[in-house]
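A.B. asks: sequence and predicted structure are below.
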Amino acid sequence: MLSKNEEEYLEAMYGLIEEGERLSTKNISERLGISMASTSEMMKKLSKKGYLDYERYKKIELTDKGFKTAKELKRKHRLLETFLSTILNRKEVHTEACEMEHAISRESTDALCKYLGRPIECPDGKAIPGCEDKDCTECLTSTLDRLEIGQKARIIDFFCGKKAKMRLNELGLVPDSRIEVTNKISNGPVKIKVKGSEIAIGKGLAKKILVMREYE
């Protein structure tokens, strides 16, 4: 069981990963407005609980358990922001969503997502992570630019010009080909692995590539 404070740290780390920023004590402490000493102590605590790999002065990495939990928290937050903004017409939704996300269950989150029409982005235009229900094709479908680092997916279709599509095909990107996101840069290209090769796709073009998330 995680405390509200621990969940805030995990969510902040997900945000840094999403923006292509390095996970470091300094970056995490600055994101949360908390001292580096307090952040270091929390990293140790979360590491002992199996949510991340942490060694002082070295790179911090979320474990699979940590990433899944952080992603779910961000999903809750952005769905709640969408609900507060579009249904209740609230203006300042971030703080309220922060309070509510720690109390809402996964089942209620999925029900809220369905009620809202399975939105793909929050009022700020940021991607809402999909659920991991393999039967929920709406949540599994996405565009390439919205995938997280480490996410695997299958190419479905392209919504770009003929020349761009031909170029993508030459790089090995064709319908049904499997890919994995290896890196993302905020407002920059998305790096993916396809057929054993790593290629970079510009963010504008990545928005025009429809994919289906895949989970093992």
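C.D. replies: Cool, the structure landed.

A.B. asks: drop to CA atoms for contacts and neighbour counts, all remaining ones
C.D. replies: Will do.

A.B. asks: what about M166, how many residues nearby?
C.D. replies: A count of neighbours around M166, defined by other CA atoms under 10 Å, yields 14.

A.B. asks: correction: K59
C.D. replies: For K59, using other CA under 10 Å, the count is 12.

A.B. asks: what strand or helix carries C98?
C.D. replies: C98 belongs to helix 94-100 when assigned by DSSP states H and E.

A.B. asks: contacts for that helix, please.
C.D. replies: 77-78, 80-81, 84 (CA atoms under 8 Å, 6 or more residues apart in numbering).

A.B. asks: want to compare, so here's the second one:
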Amino acid sequence: MNLMKHLSENIEEYLETIYRLSDSRKPVTTTDISREMKIAPASVTQMLKKLDSNGYVKYSPYRGAVLTDRGYRIARRITRKHRLLERFLHDVLGIKRERIHRQACEMEHSLSDDAERALCHLLNMPGECPDEKPIPACEFKFQTCEECIEMKDADIEEIGCRDENLKSLTEMDENQSGRVSFIRGDYRVVRRLMDMGITIGAPLTMIKRAPLSGPIEVEIRGSRVALGRDIADNVFIETEG
């Protein structure tokens, strides 16, 4: 099974690039995309119009492109595969960091969802790539990684995928609310969060998102809790808007 097998590698690269360049899903300019992908601006504009007509982005001349929910989901999936592959190439195969990005780019498009899941298990559910960029959550219908491991022999066709797009706590906007939907990590991570009152299904509101590596402050069950980015990246929310 491969949830993106119908898409061309070129489309996936564009969506992944927009995802990587965007901040809270704000528009990404044609110039930025052109510079990042090393493609002529006119060609980028032509592709953005195509992506807009196919429902992957909303494109406005002079403003740029923003991912739709459909495009955002695809971009997160391919970004997840890319960053998992970077971890594998660096941690398991010992390939030098300056070479792993290009190699992962070549491999991400052909990595099946079965292989992605097995790779995640092999790497012990990593939260970030070697460059310390967060790895998006998987799309499978699990509430914790422990559930996924317990059902490691289950066919992912039967497991199915979530209907909603999830955001990690570090991706949420201030004053945005939602419910905890997925927690990444082993039982120790889950236990640590439970001790803070952060459990699956609990309503949560983002209070303050400090810049860079600062803490995340949320309100949950009537109390305010401060979380380090290392753990906030592993709490995923089904947002309300």
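C.D. replies: Arrived safely. This one's a predicted model, so the numbers in the text were calculated from it and none came from an experiment.

A.B. asks: next, the TM-score between them, please.
C.D. replies: Comparison of the two superposed chains (TM-score structural alignment, normalised by the length of the first structure) gives a TM-score of 0.71, and 196 aligned residues with a CA RMSD of 4.0 Å.

A.B. asks: just to revisit the earlier point, what's the helix holding C98 of the first structure aligned against in the second structure?
C.D. replies: The alignment of helix 94-100 of the first structure onto the second structure (TM-score structural alignment) covers residues 101-107.

A.B. asks: next one: the matching stretch to chain centre, how far?
C.D. replies: Counting by CA atoms, centre = their mean, to the nearest Å, stretch 101-107 of the second structure is centred 17 Å from the centre of its parent chain.

A.B. asks: what's the answer for stretch 97-105 of the second structure, then?
C.D. replies: For stretch 97-105 of the second structure - counting by CA atoms, centre = their mean - the centre lies 18 Å from the chain centre.

A.B. asks: neighbours of the closest residue to E217 of the second structure other than its chain neighbours, how many?
C.D. replies: Leaving aside its sequence neighbours, E217 of the second structure sits nearest to A226 (CA to CA, 6 or more residues apart in numbering; 4.4 Å). Per other CA under 10 Å, the neighbour tally for A226 of the second structure reads 16.

A.B. asks: list the buried residues for whichever helix or strand comes after the helix holding C98 of the first structure?
C.D. replies: Downstream of helix 94-100 of the first structure, the next assigned helix or strand under DSSP H and E is helix 106-115. By 16 or more other CA atoms under 10 Å, the buried positions in helix 106-115 of the first structure come out as 109-110, 112-113.

A.B. asks: please apply the same query to stretch 126-137 of the second structure.
C.D. replies: By neighbour count with 16+ other CA under 10 Å, stretch 126-137 of the second structure contains the buried residues 126-130, 134-137.

A.B. asks: what's the most distant pair in those residues?
C.D. replies: Within those, P130 and A137 form the most distant pair, 16.6 Å apart (CA to CA).

A.B. asks: isn't L46 of the first structure right up against E6?
C.D. replies: Yes - contact criterion CA atoms under 8 Å: L46 of the first structure and E6 qualify, at 7.5 Å.

A.B. asks: which one's more surrounded, those two?
C.D. replies: Neighbour tally, L46 of the first structure and E6, criterion other CA under 10 Å: the higher count belongs to L46, 20 against 14.

A.B. asks: now the more buried one: closest residue in space that isn't a chain neighbour?
C.D. replies: With CA to CA, 6+ apart, the residue lying closest to L46 of the first structure is L52, at 6.2 Å.

A.B. asks: after the helix or strand containing T182 of the first structure comes which helix or strand?
C.D. replies: According to DSSP H and E, T182 of the first structure maps onto strand 178-184. The element immediately downstream of strand 178-184 of the first structure (helix or strand, assigned by DSSP H and E) is strand 190-194.

A.B. asks: identify the residue range in the first structure corresponding to the longest helix anywhere in the second structure.
C.D. replies: Identified as the longest helix of the second structure according to DSSP state H is helix 69-87. Counting by TM-score structural alignment, helix 69-87 of the second structure pairs with residues 64-82 of the first structure.

A.B. asks: comparing that stretch with the second structure, how large is the average distance?
C.D. replies: Superposing on the second structure and averaging over aligned pairs (mean CA distance after the TM-score superposition for the first structure), stretch 64-82 of the first structure comes out at 0.4 Å.

A.B. asks: from E219 of the second structure, how far out is the spatially most central residue of the second structure?
C.D. replies: The residue lying closest to the centre of the second structure (CA atoms, centre = their mean) is P136, at 2.5 Å. In this view, P136 of the second structure and E219 of the second structure are 23 Å apart by CA to CA, to the nearest Å.
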